[in-house]
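Novice: Please find the sequence and the predicted model below.
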Amino acid sequence: MRVLVTRPEEAARKTAAKIAALGHHAVILPLMAAEHHPQAALDALRQPHAAVAVTSAETARVLQTLGGEVHPYLQDTVFAVGDATADALRATGFASVQAAEGTGASMVERFRPQLRQMTSQRPLLYLAGQPRSPVFEEDLEAAGIPVTTVVSYTMRPVPITKAALSSALETPPVDVVLLYSRATALRFFELPLSDESLIVLSRSRILCLSENIAQAVPKALESTVETAASPVEDSLLALL
């Protein structure tokens, strides 16, 4: 099968290797690219905090760019949204990383006893991305957990020409489209899709990492949508 991967370039290459190992062909079409804000992350780490929360492996890549400047904080307790993010943080050098089940809600539930130890003087530091789902921060607020949110990276749209889009989707037609974030899904369906591309999509499978992402797919294509059993990549690729 031909599988369209819409992730940012670095993550897309890793996903493509997994797809190849499954015997399929990956077509990489990054729709977003991360603009890193390492100084903002470093300034935040220098402020008093009791623990750090991270909901994307992209934040780990931001921290990696800091080199030795991040070393004083590698013993901090870090709460990661899932195993992939936790692995990226450990690869960066963080020694005390705990993983939830892939969602912000699961982070609050799993780490609730530790999160209740946060204070206004030493809050939870959330190194976030933009745009992002509000669920994690809303759940923290509902639980009365003090949090300081700092944007460590911003996802920016990658310019895509109509010719490049048609080439990726149509020659030959893709069988599967992978969508990993709501922002990417919204971006994908805002692109100038040709009539032929729309026909290809109507005959393909659109695989979404979560129900929130699936809801961004147009109604006309909802019959093609499948959602991963859990919001982790292995679960998504299992649908192949």
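Specialist: Ah, there it is. All figures in this text were calculated on a predicted structure; none of them were measured in a lab.
Novice: hey, let's count contacts and neighbours off CA atoms from now on
Specialist: OK.
Novice: Give the next helix or strand downstream of the biggest strand by length in the chain.
Specialist: Ordering each strand of the chain by length in residues (DSSP state E) puts strand 147-157 first. Stepping forward along the backbone from strand 147-157, the first helix or strand reached (DSSP states H and E) is helix 162-170.
Novice: Determine the set of other helices and strands touching that following helix.
Specialist: Applying 3 or more CA pairs under 8 Å, 6 or more residues apart in numbering; DSSP states H and E, one finds that helix 162-170 contacts helix 195-203.
Novice: and for the helix or strand following the helix it packs on, what are the contacting residues?
Specialist: Per DSSP H and E, the first helix or strand lying C-terminal to helix 195-203 is strand 205-208. The contact list for strand 205-208 (CA atoms under 8 Å, 6 or more residues apart in numbering) reads 175-180, 214, 224-228, 236, 239.
Novice: which residue is nearest the centroid of the chain?
Specialist: Most central in the chain under CA atoms, centre = their mean is residue 56, positioned 5.2 Å from the mean C-alpha point.
Novice: Surely that residue touches residue 85?
Specialist: Yes: counting by CA atoms under 8 Å, residue 85 is a contact partner of residue 56 at 5.7 Å.
Novice: Put this next to the first one:
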Amino acid sequence: MTRATECGTALRVWVARPLPAGARTAGRVGALGHRPLLAPVLDLALSGAPAPEGPFDALILTSASAVPALAGSRLAALPAYCVGTRTAEAARAAGLGPVHEAGGDALALAELIGRDLPRGARLVHAAGRERKDEPGDTLAARGYRLTAWIAYAARPLPALPAPVAEALDDDGLDAALHYSRRSAATALGLARAAGREEPFRRLAHHCLSADVAAPLVAAGIVSHVVAARPDEETLLAGLRPIRQDSDAEASPALRPGRERC
């Protein structure tokens, strides 16, 4: 029996993460004794854009979603600098490499590259269409030559998934997991458009990082917490309810809402 079921704190958790990663996360949520509702709000697809010619000295990966686009490409043999553990694992499984892993955020990735590669090195960033400014801005400011390759795109669903709408109507969800800023913003927007913003706001929103939580913060959603480290282990370990009278929303780490043991 898992700790969640032992303590009577099994939660119904909305996993809004895109496939295929969302299915893996839902499995982990279930293994912890919670009840996952897998309903992505973004549809990931390869862009079909050809890989740039180069030559390049290294590859930058800030999401595992870019890895499938690299299969069979001339970039697959480059040293791959990955933002965190999950991206690095996907890169290794695909035979990329050698693979170098940063501490889970874009600035840590820029620091790792700065230690390993000389200024002026030619880098290619395999990214999504809505990529963030980092680590590109920092690397460019330090004299690295960066080429962005749009390897995949995340397309928002046209409407809130029906199982989520029904669960929100029936008070059948306790928490939501957010792994990207875009996903969190899309989930909020779809809930709002479907007339379910109020029940959405009452969920315990567990966010991988402060950047991921930013759209929720901007909307004034206080029932959110941010993982102390930007990795899935830490995020899932913090799956607990949030007391409405607690200060969890202001915490830089995941804090328990209540224990029933």
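Specialist: Perfect, thanks for sending it. Small disclaimer: the values here were computed from a predicted structure and weren't measured.
Novice: And the TM-score between them?
Specialist: Once the chains are laid over each other, their TM-score by TM-score structural alignment, normalised by the length of the first structure reads 0.86; 228 aligned residues with a CA RMSD of 2.1 Å.
Novice: where do the helices sit along the first structure?
Specialist: 9-21, 38-45, 57-64, 83-92, 104-110, 112-115, 135-142, 162-170, 182-190, 195-203, 211-214, 233-238 (DSSP state H).
Novice: Can you convert these into a markdown table and add a column each for mean neighbour count and distance to residue 156 of the first structure?
Specialist: Putting the helices of the first structure into a markdown table (neighbours: other CA atoms under 10 Å; distance: least, CA to CA, whole Å) gives the following:
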| stretch | mean neighbour count | distance to residue 156 of the first structure |
| --- | --- | --- |
| helix 9-21 | 15 | 13 |
| helix 38-45 | 17 | 16 |
| helix 57-64 | 22 | 13 |
| helix 83-92 | 20 | 20 |
| helix 104-110 | 19 | 22 |
| helix 112-115 | 15 | 31 |
| helix 135-142 | 15 | 21 |
| helix 162-170 | 16 | 18 |
| helix 182-190 | 18 | 10 |
| helix 195-203 | 16 | 24 |
| helix 211-214 | 18 | 18 |
| helix 233-238 | 16 | 22 |
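Novice: so which of these gets nearest residue 1 of the first structure?
Specialist: Within the helices of the first structure, the stretch nearest residue 1 of the first structure is helix 9-21; the backing value is 9.5 Å (CA to CA).
Novice: re earlier: between residue 56 and residue 85 of the first structure, which contacts overlap?
Specialist: With CA under 8 Å, 6+ apart applied, the contact sets of residue 56 of the first structure and residue 85 do not overlap.
Novice: sorry, back to before: what's the mean deviation for the longest strand of the first structure versus the second structure?
Specialist: Once superposed with the second structure, the aligned residues differ from strand 147-157 of the first structure by a mean of 0.9 Å; criterion: mean CA distance after the TM-score superposition for the first structure.
Novice: Buried ones only from the contacts of strand 205-208 of the first structure, please, as a PyMOL command.
Specialist: A single PyMOL command is used to select the members of these judged buried by 16 or more other CA atoms under 10 Å:
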select buried, resi 175+176+177+178+179+180+214+224+225+226+227+228+236
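Novice: follow-up on the earlier one: so which of the helices of the first structure is nearest residue 30 of the first structure?
Specialist: Residue 30 of the first structure lies closest to helix 9-21 among the helices of the first structure, at 5.7 Å (CA to CA).
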